[in-house]
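Colleague: what would the 3D arrangement of this be:
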Amino acid sequence: MLHLPRASIVLALAVGVVGQGILSPPPESRALQCVLTDAWPSGPGTPLLPQIPPADLQSIMRQVNPANINATIVKLVSFGTRNTLSSQTDPVRGIGAARDWIATQMRAYAAAARAGTTASVEVSGYEQQPANSIPFAVNISNVVGTIQGSEEPTRVYIITGHYDSRNSNVTNFEDDAPGADDDASGVAVAMELFRIMVKMAPPKATIMLGAVAGEEQGLFGSGFFAKQMKAAGMDVQGMFTNDIVGSSKADNGVVDAHSIRLFAQGIPSTATLAQSQARVSVGGENDSPARELARFVDSVASNAFTDMTVRVIYRLDRFLRGGDHRPFLEQGFPAARFTEPNENFAHQHQNVRVDPTTGVQFGDLIEFCDMNYIARVARVNAAAIWSLAQAPGTPKGVSIDTSQLTNNSTLKWTAGSSTSLAGYEIVWRPTTAFSWQAVVPVGLVSQATIALSKDDAIFGVRAVGKNGYRSPAAYPCANC
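Modeller: Predicted structure coming up:
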């Protein structure tokens, strides 16, 4: 067994890999950002190290361009307001003009797709009747670009931002609501990744990158999208909303330009009381599908290649706020929310104005966005969704044998049928640790026994592709 300090291993990995020039990180980069512990735990297997981006993913990250992101946000702000209640037909102002421009841009990207890569763009929606902060019937339209998976087209991974905006009054659709950070920044991330990924060889699973509407009035566009996926029988194994990802400077002056928060729910929204009790009884409340998804993102995206640290937050969302990942969670899909580390609330949900007493500028203006920071957020999203779509799917039907008292632990799962599947690994960690800390390769099997008590550790099973990509781990909780 290895008993080396994890920091030493990570530093050696950074020198050995980054030093070879596979991808030159920015000078200020810290060596392979990740959660560190003092020492590896004693037990079976070998230390689990952060996943290094393969060459195709590195190519995607290199192509993320802050200038493109800036151009997208400038254009979205130019529509004056993108309030859900604003004009659907004015060619230069309002949410309709923004919707049409996004669709035109994304269709141009799809038309430039690499030969053999199937890319399409759909504008879909419905008429929302008066409800909540919608005083009259209004069209809710989403613009979604799809890159079809080459092997498992019904296994889907999604990234969205919301293109609607608001000012101090959510029903004020006449005055300006620039929405640069909230949420042109998230839309710019999704559009930039679509521009790049359509030029790659197709991923093994389907990727969907989109801009949704009606978020400020009640998550209407995302709710429609999630229900679409459920009705179509799509196996959505991961969804991320990027909402307010444009700035790293808080209203108190604190700056954190190299981290992004990822909010991940604990006990699933769809769990029954019995399922919740079963999860709590085995200590699985911190191992929901959403949190396993978040751990995965940390493992593939907290590194020198993104120059970012993913700060996983054990909450559904911030206090008093809500996001477009919630409807996907309510449909039973793993989902999480990216948000900048330090929010400036003078620049969110505010009329554009200068306070005459303090001189403070209010309003969600583009001058407060950091395009290089947004580009780093885009690289985090690229690492997450490409790693998911190129890996085998998350194992299903994972359980742990509790039929007898034993100091060993036997895990079982449903074997996958993909020809790209190389085998499986069991990962484990102490019950108090955030991240998986050791890995045991077990081969192309559907059951394995580990010489470690299930009373003392948390276990997971992940799939390994022949291309080296690995899935998120699945927690063994048959009755959860």
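Colleague: please count neighbours and contacts with C-alpha atoms only from this point.
Modeller: Will do.
Colleague: tell me what the longest helix seen in the chain is packed against?
Modeller: Using DSSP state H, we find that the single longest helix of the chain is helix 371-390. When contacts are defined as 3 or more Cα pairs under 8 Å, 6 or more residues apart in numbering; DSSP states H and E, helix 371-390 sits against helix 55-63, helix 66-77, strand 152-162, helix 185-197, strand 205-212, helix 289-301.
Colleague: in CSV, list these along with mean neighbour count.
Modeller: Formatted as CSV, those follow (neighbours: other Cα atoms under 10 Å):
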stretch, mean neighbour count
helix 55-63, 16
helix 66-77, 20
strand 152-162, 24
helix 185-197, 28
strand 205-212, 28
helix 289-301, 26
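Colleague: hang on, the earlier thing: what angle separates the longest helix of the chain from strand 205-212?
Modeller: Angle of helix 371-390 versus strand 205-212, following axes from the mean of the first three to the mean of the last three Cα atoms, to 10 degrees, is 140 degrees.
Colleague: helix 371-390 vs helix 66-77, what angle?
Modeller: For helix 371-390 against helix 66-77, the angle by the same axes, to 10 degrees is 100 degrees.
Colleague: just checking, next helix/strand downstream of helix 371-390?
Modeller: strand 396-400 (DSSP states H and E).
Colleague: how far off centre is that next one?
Modeller: 24 Å (Cα atoms, centre = their mean, to the nearest Å).
Colleague: so which elements touch that strand?
Modeller: By 3+ Cα pairs under 8 Å, 6+ apart, strand 396-400 packs against strand 409-414.
Colleague: buried set for the strand it packs on?
Modeller: Of the residues in strand 409-414, 409-413 count as buried by neighbour count, 16 or more other Cα atoms under 10 Å.
Colleague: so can I have CSV of these showing distance to Ala375?
Modeller: As requested, those are exported to CSV (distance: Cα to Cα, whole Å):
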residue, distance to Ala375
Ser409, 43
Thr410, 43
Leu411, 40
Lys412, 41
Trp413, 38
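Colleague: second input sequence below; structure requested for side-by-side comparison:
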Amino acid sequence: MHPSRRFAVLAAVLLPCAAQVHAQAAPAAGTATPAPPAADVRLDAIARAPSADRIEADIRTLAGFGTRHTLSDTSSDTRGIGAATRWIQSEFERISAACGGCLEVMTVSDTISGETRIPEPTVVTSVIAIQRGHADPGRYVIMSGDIDSRASDVMDATSDAPGANDNASGVAGTLEAARILSRHRFDGSIVYAALAGEEQGLFGGRILAKHARDNGWRVEAVLNNDMIGNTRGITGVVDNTSARVFAEGTRVTETAEEARARRFTGGEVDSPSRNLARYIDRIADRHVPNLDVMMIYRLDRFGRGGHHRPFNDLGYPAVRIMETHEDYTRQHQDLRVEDGIAYGDTVDAVDFDYAAKLTGLNAAVLAGLAWAPPPPANVEIEGAVTAHTTLRWERPDPAQAPGLAGYRVYWRLTTEPQWSHSQWVGDVGEYTLENVVIDNYFFGVAAVDEDGNESPVVFPGAGGSFGDYAP
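Modeller: Now for the predicted structure:
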């Protein structure tokens, strides 16, 4: 290794602390490629762009369909899942018309039957809008919300179930993100998805995940937004300054051989989904005013599920973004008043400003990912029984990353939740950190473009690999 590519670690670097998150160590002498900006300032404007008024209008429209139960009316123009789905499709088409046809709007559907919650043949139809990337269109980042709603009885397809927060808020946020981001041009592709059949068994997510696999999509990230509009919790806490991101640990598709390797190298908390969650936390800290992300090391809430899970089931990086404080009297409840408590998921309980804030978080994450180069591939690490740690990775086809500036190496203590130290290393495929002992830290690599947009950090080995993003 040439001395110009080595890094002398200062004593302070050897003692990382939580307050030094993303602190950059002193650059190596002779580094030829200057570091890009620390962040893309365009993300500030994108994070602030969502309109609470537009989100409110969309939530009121969706709640106004009475019920959006998967088994509800499909022929009415004013009530039921059919009317809601057609309205969402028309909104995506309206957004596309405003950007000169920049969105490919389509439905993705399948007939489901013989299931506990869908016993008779039923067409489950989701609506998606694809904003194709100009340099790397086969790489996808996805934002989703759920179309359907339910009452207390999951099989009740006729009672009113407005589903204002669960999950008109997620669909409204997805529509608003499409309005904002369709004004920009990105390297990678963005998918805005309104998924059906969630309450009956995550069928919309299953269908779209299968569609992605069958069509060879390189899915880099899935942001499932399920309830982003409630700020008053069942405990009485009112909080509009935090959000939760649920992310599973090791991939469910991990092989026995990969699990054996992980036992000796680590990676239990560095799956692509976990490092996607860290990326979201970082975007919030840098670009979304007055919002703190709570990363939760669990697939979903205890014993519960969401539409990111079908993507995780196929090995794709996927997380759930949602409010921190839930009110269970407003979820899966018939409309009623008992003992002075109003039950039911109605519009009056939604905080539209908060939904706009979480929409801004999503939009900034989508933009940062779609502008950034693809994550480094085949990241490897070595350094056992030495004083130094060396990482290697593969660079993408130049056509897929026209703005690639280079790479940043990250490390942190094994007990730290967030990457605490980093070093800009330039446009190289290998780097050695001198006097940083491999036994004491976790390591990763991110690709960076000329504007400062970064890919998620990639942990070495199969457990952390974003790879070609295919299962």
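Colleague: what's the TM-score here?
Modeller: In this superposition the chains share a TM-score of 0.89, using TM-score structural alignment, normalised by the length of structure 2; 441 aligned residues with a Cα RMSD of 2.2 Å.
Colleague: tell me the residues of structure 2 aligned with the longest helix of structure 1.
Modeller: Aligned by TM-score structural alignment, helix 371-390 of structure 1 corresponds to residues 352-371 of structure 2.
Colleague: swap in stretch 457-468 of structure 1?
Modeller: Aligned by TM-score structural alignment, stretch 457-468 of structure 1 corresponds to residues 441-452 of structure 2.
Colleague: the one helix or strand Ile458 of structure 1 maps to vs structure 2, mean deviation?
Modeller: Ile458 of structure 1 is located in strand 457-465, with elements delineated by DSSP H and E. On superposition with structure 2, the mean distance recorded for strand 457-465 of structure 1 (mean Cα distance after the TM-score superposition for structure 1) is 0.6 Å.
Colleague: and Phe224 of structure 1, how close does it get to Thr410 of structure 1?
Modeller: To Thr410 of structure 1, Phe224 of structure 1 is 41 Å away according to Cα to Cα, to the nearest Å.
Colleague: cool, and Gly443 of structure 1?
Modeller: Plainly put, Gly443 of structure 1 is 15 Å away from Thr410 of structure 1 if you go by Cα to Cα.
Colleague: tell me who's in contact with the equivalent of His69 of structure 2 over in structure 1.
Modeller: In structure 1, His69 of structure 2 lines up with Asn83, judged by TM-score structural alignment. By Cα atoms under 8 Å, 6 or more residues apart in numbering, Asn83 of structure 1 lies in contact with 94-95, 164-166, 170-173, 177.
Colleague: how many other residues sit next to the closest residue to Asn83 of structure 1 other than its chain neighbours?
Modeller: Leaving out its chain neighbours, the residue that sits closest to Asn83 of structure 1 by Cα to Cα, 6 or more residues apart in numbering is Ser165, at 4.9 Å. Ser165 of structure 1: 34 surrounding residues under other Cα atoms under 10 Å.
Colleague: so stretch 165-174 of structure 2 matches what in structure 1?
Modeller: The aligned range for stretch 165-174 of structure 2 is 181-190, by TM-score structural alignment.
Colleague: list the contacts of the matching stretch.
Modeller: 69, 72-73, 76-77, 159-165, 209-211, 241-247, 348, 364-366, 368-369, 374-375, 377-378.
Colleague: re earlier: mind listing what the aligned residue in structure 2 for the residue nearest to Asn83 of structure 1 touches?
Modeller: By TM-score structural alignment, Ser165 of structure 1 lines up with Ser149 in structure 2. By Cα under 8 Å, 6+ apart, Ser149 of structure 2 lies in contact with 67-70, 161-163, 166-167, 199.
Colleague: can you tell me how far the aligned partner of Asp270 of structure 2 in structure 1 is from Val461 of structure 1?
Modeller: Matched by TM-score structural alignment, Asp270 of structure 2 corresponds to Asp287 in structure 1. Remark: distance between Asp287 of structure 1 and Val461 of structure 1 (Cα to Cα) = 12 Å.
Colleague: give me the common contacts of the two.
Modeller: Tyr475.
Colleague: for Leu273 of structure 1, grab the count of nearby residues.
Modeller: Using other Cα under 10 Å, Leu273 of structure 1 has 10 other residues around it.
Colleague: what does it correspond to in structure 2?
Modeller: Leu273 of structure 1 maps onto Ala256 in structure 2, by TM-score structural alignment.
Colleague: ok, that match - contacts?
Modeller: If a contact means Cα under 8 Å, 6+ apart, then Ala256 of structure 2 has no contacts.
Colleague: look up how far Asp44 of structure 2 lies from it.
Modeller: Taking Cα to Cα as the measure, Ala256 of structure 2 and Asp44 of structure 2 are separated by 43 Å.
Colleague: what does His332 of structure 2 give?
Modeller: 36 Å.
Colleague: in terms of contact, does Ile458 of structure 1 touch Thr432 like I think?
Modeller: No: with contact defined as Cα atoms under 8 Å, Ile458 of structure 1 and Thr432 do not form a contacting pair (9.1 Å).
Colleague: between those two, which has more neighbouring residues?
Modeller: Using other Cα under 10 Å, the more surrounded residue of Ile458 of structure 1 and Thr432 is Ile458, with 22 against 9.
Colleague: secondary structure element for the equivalent of Gln350 of structure 1 over in structure 2?
Modeller: When structure 2 is aligned by TM-score structural alignment, Gln350 of structure 1 is paired with Gln333. For Gln333 of structure 2, there is no host helix or strand (DSSP H and E).
Colleague: what residues are up against Gln333 of structure 2?
Modeller: Going by Cα under 8 Å, 6+ apart, Gln333 of structure 2 touches 150-152, 161, 343-345.
Colleague: now restrict these to buried residues only.
Modeller: Among the contacts of Gln333 of structure 2, those classed as buried by 16+ other Cα under 10 Å are 150-151, 161, 343-345.
Colleague: tell me which residues touch Arg139 of structure 2, please.
Modeller: Listed by Cα under 8 Å, 6+ apart, the contact set of Arg139 of structure 2 reads 133, 188-189, 217-220, 374.
Colleague: format those residues as JSON lines; extra columns: distance to Phe311 of structure 2.
Modeller: Listed next are the contacts of Arg139 of structure 2 as JSON lines, based on distance: Cα to Cα, whole Å:
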{"residue": "Gly133", "distance to Phe311 of structure 2": "21"}
{"residue": "Gly188", "distance to Phe311 of structure 2": "19"}
{"residue": "Ser189", "distance to Phe311 of structure 2": "17"}
{"residue": "Trp217", "distance to Phe311 of structure 2": "12"}
{"residue": "Arg218", "distance to Phe311 of structure 2": "12"}
{"residue": "Val219", "distance to Phe311 of structure 2": "9"}
{"residue": "Glu220", "distance to Phe311 of structure 2": "11"}
{"residue": "Pro374", "distance to Phe311 of structure 2": "19"}
